[in-house]
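> Sequence and predicted structure are below.
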Amino acid sequence: MSLLLKMLAQRIALGLLLLFLVSILIFGGTLILPGDVAQSILGQSATPEALANLREELGLNEPAVGRYFDWLGGLLQGDLGTSLTSGQDIASAIGKRLGNTFFLAFWAALISVPLAILLGLIAVRYRERWPDKLISAVTLASISVPEFLIAYVAIFFVSVRLRWAPSVTTINDSMSLGEKLHTISLPITVLTLVVLAHMMRMTRAAILNVMQSAYVETAELKGLRMFTIIWKHALPNAVAPVVNVVMLNMAYLVVGVVVIEVVFTYPGMGQYLVDHVSKRDLPVVQACGLIFAGVYIGLNLVADIVSIISNPRLRHPK
């Protein structure tokens, strides 16, 4: 087996091992959450006998280790379990919500990634001049403010004062693509502002590091335009750190979108998770947590693989 294939196999194996360890942490963490799902279902007026019977019916009195392996065995078969509060199949309920979260993350990524790379290139082209300073100041200001504050300010000015976009972003299948995009325009804008700065600054730093190479100086001596040098020579050789930071921010768009979904009442995974945390519905919380962890680990794994493949010393070890 070549060195490249060996490293790829190691990364995939480590990703699966990490997901297994995370599943243990998620299951154990949900068990120590305060509150009682039986009390949440029956209410405060429930008798001790009724609570004991419901706990027995829901399997809450079984040993934690046995419940974990039952849960893990179901996951390996594609069964996420059943909601304790509604009795619905979790996989069916999550499917639509996960699609909504991916829809929001896709459009935010489609805007933020090219824009971040373009701004990074402009910042390098006009380094230490006013475009670079302006871009850095605006992006640093956006990343320094919590996303929920940016969201509420956007709601106040754009939705309440100007009435350009709705503040409640509920979408359904009967809406056209244009109607959906208009409805989610505010959360897309907020998410773009949140992830833009990190990607732009990493792109700028990676390209500036490559610009000190000898072949870049040679290209300058040949009389090539600076933007041509940056685009054709510096950016391709800075792709590994750029891909890493892009994948980290893509993971945030899926995993860290909980706050934005709650603020805008968006019917995604984040809102679904928060609703069931308040109900102490442990199977739903566990399933959502594992899906978020899987997406995060998967995107980081993709970043590692791209970094390995983009390294010519690994592709051609001799």
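That came through, no problem.
> Every contact and neighbour count from this point should use C-alpha atoms.
Fine.
> Next secondary structure element downstream of the longest helix seen in the chain?
For the chain, the longest helix by residue count, based on DSSP state H, is helix 90-125. Following helix 90-125 in sequence order, the next helix or strand is helix 130-144 (DSSP states H and E).
> Who are the packing partners of that next one?
helix 90-125, helix 185-210 (3 or more CA pairs under 8 Å, 6 or more residues apart in numbering; DSSP states H and E).
> For the following helix or strand past that helix, give me every contacting residue.
From helix 130-144 onward toward the C-terminus, using DSSP H and E, the following helix or strand is helix 147-154. Residues from elsewhere that reach helix 147-154, judged by CA atoms under 8 Å, 6 or more residues apart in numbering: 186, 187, 190, 191, 194, 259, 260, 263.
> Please report how far the fourth one lies from residue 261.
Residue 191 sits 11 Å away from residue 261 when distances are taken as CA to CA, to the nearest Å.
> who's more crowded, these two?
For residue 191 versus residue 261, neighbours defined as other CA atoms under 10 Å are more numerous around residue 191 (26 against 23).
> check contacts around that one.
Contacts for residue 191 were tallied using CA under 8 Å, 6+ apart; they are 108, 147, 253, 260.
> how close does it get to residue 244?
According to CA to CA, residue 191 and residue 244 sit 18 Å apart.
> Distance check, residue 46 against residue 53.
Distance of residue 46 to residue 53, given as CA to CA: 11 Å.
> Actually, residue 280.
Distance, residue 280 to residue 53, using CA to CA: 17 Å.
> neighbour count winner among those two?
Summary of the neighbour comparison: residue 280 and residue 53, criterion other CA under 10 Å, with residue 280 having more neighbours (24 against 12).
> looking at this, the more buried one is in a strand?
No: counting by DSSP: H, G, I helix; E, B strand; the rest coil, residue 280 is located in no strand; its state is coil.
> so it touches residue 40, yeah?
Yes: the pair residue 280 / residue 40 is scored as a contact, 7.2 Å apart, by CA atoms under 8 Å.
> what about residue 78, how many neighbours?
Neighbour count for residue 78, taken as other CA under 10 Å: 10.
> how about it, secondary structure?
Applying three-state DSSP to residue 78 yields a three-state assignment of coil.
> Residue 90 versus that one, what's the distance?
According to CA to CA, residue 78 and residue 90 sit 11 Å apart.
> Overlap of the contact sets of the two?
Counting by CA under 8 Å, 6+ apart, residue 78 and residue 90 have no contacts in common.
> and the helices and strands packed on helix 130-144, which is most packed in?
Scoring these by mean neighbour count under mean count of other CA atoms under 10 Å gives helix 185-210 as the most buried, with a mean of 23.
> Go through the helix or strand following it and flag the buried ones.
Secondary structure here is assigned by DSSP H and E; on that basis, the next helix or strand after helix 185-210 toward the C-terminus is helix 214-221. By neighbour count on 16 or more other CA atoms under 10 Å, the buried set for helix 214-221 is residue 216.
> Not counting its own residues, what contacts helix 214-221?
Residues from elsewhere that reach helix 214-221, judged by CA under 8 Å, 6+ apart: 210, 211, 226, 229, 233, 234.
> What helices and strands are in contact with whatever helix or strand residue 261 lives in?
In this assignment (DSSP H and E), residue 261 forms part of helix 258-263. Contacts defined by 3+ CA pairs under 8 Å, 6+ apart place helix 258-263 against helix 147-154, helix 185-210, helix 269-278.
> ok, and here's another one to check against it:
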Amino acid sequence: MFRIILTRLAQGLLTLLLASIIIFGATEILPGDVAEAILGQSRTEEALASLREEMGLNRPAIVRYFDWLGGMVQGDLGTSLATKRPVADMIESRMWNTLRLALLAAAISVPLSLALGLWSAMRAGGKVDKTLAMTTLALIAVPEFFIGLILMKVFAVELKWLSASANTRPYFDFWQNFRALALPVATLSFAVLAHMMRMTRSSVINIFTSPYLEMAALKGLPKRRLVIRHALPNALSPILTVIALNLSYMVSGVIIVETVFGVPGLTRLLVDGVSLRDIPLIQACAMIFGAVYILLNLLADVLSIMANPRLRYPK
């Protein structure tokens, strides 16, 4: 098992290295550069050349890549070319907003999807099961931004119960923070809840056909006990994998949700960096999103290995 996990870890590091090459290469082919963005249309060639020399933009790309990668490994994200501030400080001020949104959505969607999946499996074929199946299928088919706009229209514009803006302040009370965060958290939760719920239901129902479950049912054990104590533990391997994969999907989902609701998180910082051609800021934000996505996919692999006895104890 440990050899398999170490192999997955090595593959994750290689994937992250490849992602860094792609991110650096993508920023290199962006039209224009930060020197042109700073000087504007009235720039002269002499001023442009001088500013590029000052910012180190004239060095070969391969040299700048390894300098940047070495700094990343040491925790140095560089200095913003547009604001002259450390990129780490700029990201730190926005990271909490993105992290809070993702953690709240995960804390709601994971237990709720497990509970609904088990409830649906215990009533397989009934009205509750069919209703949940149709609802979750619709949620999977609808994109996140559309869900967000519908929730905003109903609860913020028509009913005026919640806020359409996700801006929060330290001096806000609980209700003000709740009104600001409820819609983006709900939108992100809906984006991942449906798939996790359907996988939980499917995995538990598949276990029901196992001989030992049929024997336990013949002994007269209550269905709730069959599901929670016998079926669920044996269905955990695919469920944990899907949960980890859907949490990694939140990386892309949080970008959309932050854009729709104007959350002052990493997404807005990334967009600002692109508009200013602020290469260090763009690279740092992209690497953070990429690293989190790769890490959560790696976590899905490790959980799948640990939950599967055939992989834990290979012959």
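All right, it came through fine. Keep in mind the model is a prediction, meaning the values are calculated, not measured.
> tell me the contacts of residue 314 of structure 2?
Residues in contact with residue 314 of structure 2 (CA under 8 Å, 6+ apart) are residue 1.
> Doesn't it belong to a helix?
No: assessed by three-state DSSP, residue 314 of structure 2 does not belong to a helix; its assignment is coil.
> re earlier: any chance of the helices and strands packed on helix 258-263 of structure 1 in JSON lines, plus distance to residue 240 of structure 1?
Supplementary listing: those in JSON lines, determined by distance: least, CA to CA, whole Å:
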{"stretch": "helix 147-154", "distance to residue 240 of structure 1": "28"}
{"stretch": "helix 185-210", "distance to residue 240 of structure 1": "9"}
{"stretch": "helix 269-278", "distance to residue 240 of structure 1": "30"}
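> Those helices: which one's closest to residue 71 of structure 1?
Put simply, out of these the one that sits nearest residue 71 of structure 1 is helix 269-278, at 17.9 Å, with distance taken as CA to CA.
> following that closest one, which helix or strand comes up?
Stepping forward along the backbone from helix 269-278 of structure 1, the first helix or strand reached (DSSP H and E) is helix 282-309.
> nearest to residue 289 of structure 1, of the contacts of helix 147-154 of structure 1?
Out of those, the one with the shortest distance to residue 289 of structure 1 is residue 259. That distance is 14.9 Å, counting by CA to CA.
> wait, that closest one sits on residue 268?
No: contact status for residue 259 of structure 1 versus residue 268: not in contact, 11.0 Å apart, counting by CA under 8 Å.
> aligned partner of residue 46 of structure 2 in structure 1?
In structure 1, the position corresponding to residue 46 of structure 2 is occupied by residue 49, as judged by TM-score structural alignment.
> if I look at its match, how far off is residue 32 of structure 1?
Relative to residue 32 of structure 1, and taking CA to CA, residue 49 of structure 1 is found at 23 Å.
> before we move on, the earlier item: with residue 249 of structure 1 as the reference, name the closest of the helices and strands packed on helix 258-263 of structure 1.
Sorting these by CA to CA, the top spot, which is the nearest, belongs to helix 185-210 at 6.1 Å.
> Would you check the span in structure 2 matched by that closest one?
Under TM-score structural alignment, the match for helix 185-210 of structure 1 in structure 2 covers residues 182-207.
> same check, this time on stretch 76-86 of structure 1
Aligned by TM-score structural alignment, stretch 76-86 of structure 1 falls on residues 73-83 of structure 2.
> May I have the distance across the matching stretch, first residue to last?
First residue to last in stretch 73-83 of structure 2 (CA to CA) measures 23 Å.
> Mind listing residues that contact that stretch?
Contact with stretch 73-83 of structure 2 is made by 34, 38, 55, 68, 71, 85-88, 276, 278-281, 284, as judged by CA under 8 Å, 6+ apart.
> ditto for stretch 91-110 of structure 2
Under the contact criterion CA under 8 Å, 6+ apart, stretch 91-110 of structure 2 has outside partners 181, 184-186, 188-190, 192-193, 196, 243, 247, 250, 254, 258, 263-266, 269, 285.
> ok, now which ones touch the most centrally placed residue in structure 2?
If you average the C-alpha coordinates of structure 2 and look for the closest C-alpha using CA atoms, centre = their mean, you land on residue 251, 2.2 Å from that point. The contact partners of residue 251 of structure 2, taken as CA under 8 Å, 6+ apart, are 289, 292, 293.
> most neighbours, which of those residues?
Most crowded among the contacts of residue 251 of structure 2, counting by other CA under 10 Å, is residue 293 at 21 neighbours.
> now that residue, nearest residue through space, not along the chain?
residue 248 (5.0 Å; CA to CA, 6 or more residues apart in numbering).
> Just to confirm, what residue in structure 1 is aligned with the one you found?
For residue 248 of structure 2, the aligned residue in structure 1 is residue 251 (criterion: TM-score structural alignment).
> Also residue 62 of structure 2?
Under the alignment (TM-score structural alignment), residue 62 of structure 2 maps onto residue 65 of structure 1.
> burial count for its match?
When counting by other CA under 10 Å, one arrives at 12 neighbours for residue 65 of structure 1.
> mean per-residue distance, the helix holding residue 261 of structure 1 to structure 2?
Once the two are superposed, helix 258-263 of structure 1 sits an average of 1.1 Å from its aligned residues in structure 2 (mean CA distance after the TM-score superposition for structure 1).
> Residue 136 of structure 1: which of the contacts of residue 191 of structure 1 is nearest?
residue 147 (18.3 Å).
> Tell me which residue of structure 2 lines up with the closest one.
Counting by TM-score structural alignment, residue 147 of structure 1 corresponds to residue 144 in structure 2.
> ditto for residue 228 of structure 1
Using TM-score structural alignment, the partner of residue 228 of structure 1 in structure 2 is residue 225.
> What distance do you get for its match to residue 206 of structure 2?
Using CA to CA, residue 225 of structure 2 is found at 16 Å from residue 206 of structure 2.
> just residue 230 of structure 2 next, same as before
Between residue 230 of structure 2 and residue 206 of structure 2 the distance, using CA to CA, works out to 12 Å.
> With residue 87 of structure 2 instead?
Counting by CA to CA, the gap from residue 87 of structure 2 to residue 206 of structure 2 is 49 Å.
> now residue 312 of structure 2
Shown here: residue 312 of structure 2 relative to residue 206 of structure 2, a distance of 22 Å by CA to CA.
> try residue 285 of structure 2
Taking CA to CA as the measure, residue 285 of structure 2 falls 41 Å from residue 206 of structure 2.
> circling back to that earlier point, is it possible to get TSV of the contacts of helix 147-154 of structure 1 that adds distance to residue 84 of structure 1?
Written out in TSV, the entries for these read as follows (distance: CA to CA, whole Å):
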residue	distance to residue 84 of structure 1
186	34
187	31
190	34
191	33
194	35
259	24
260	26
263	26
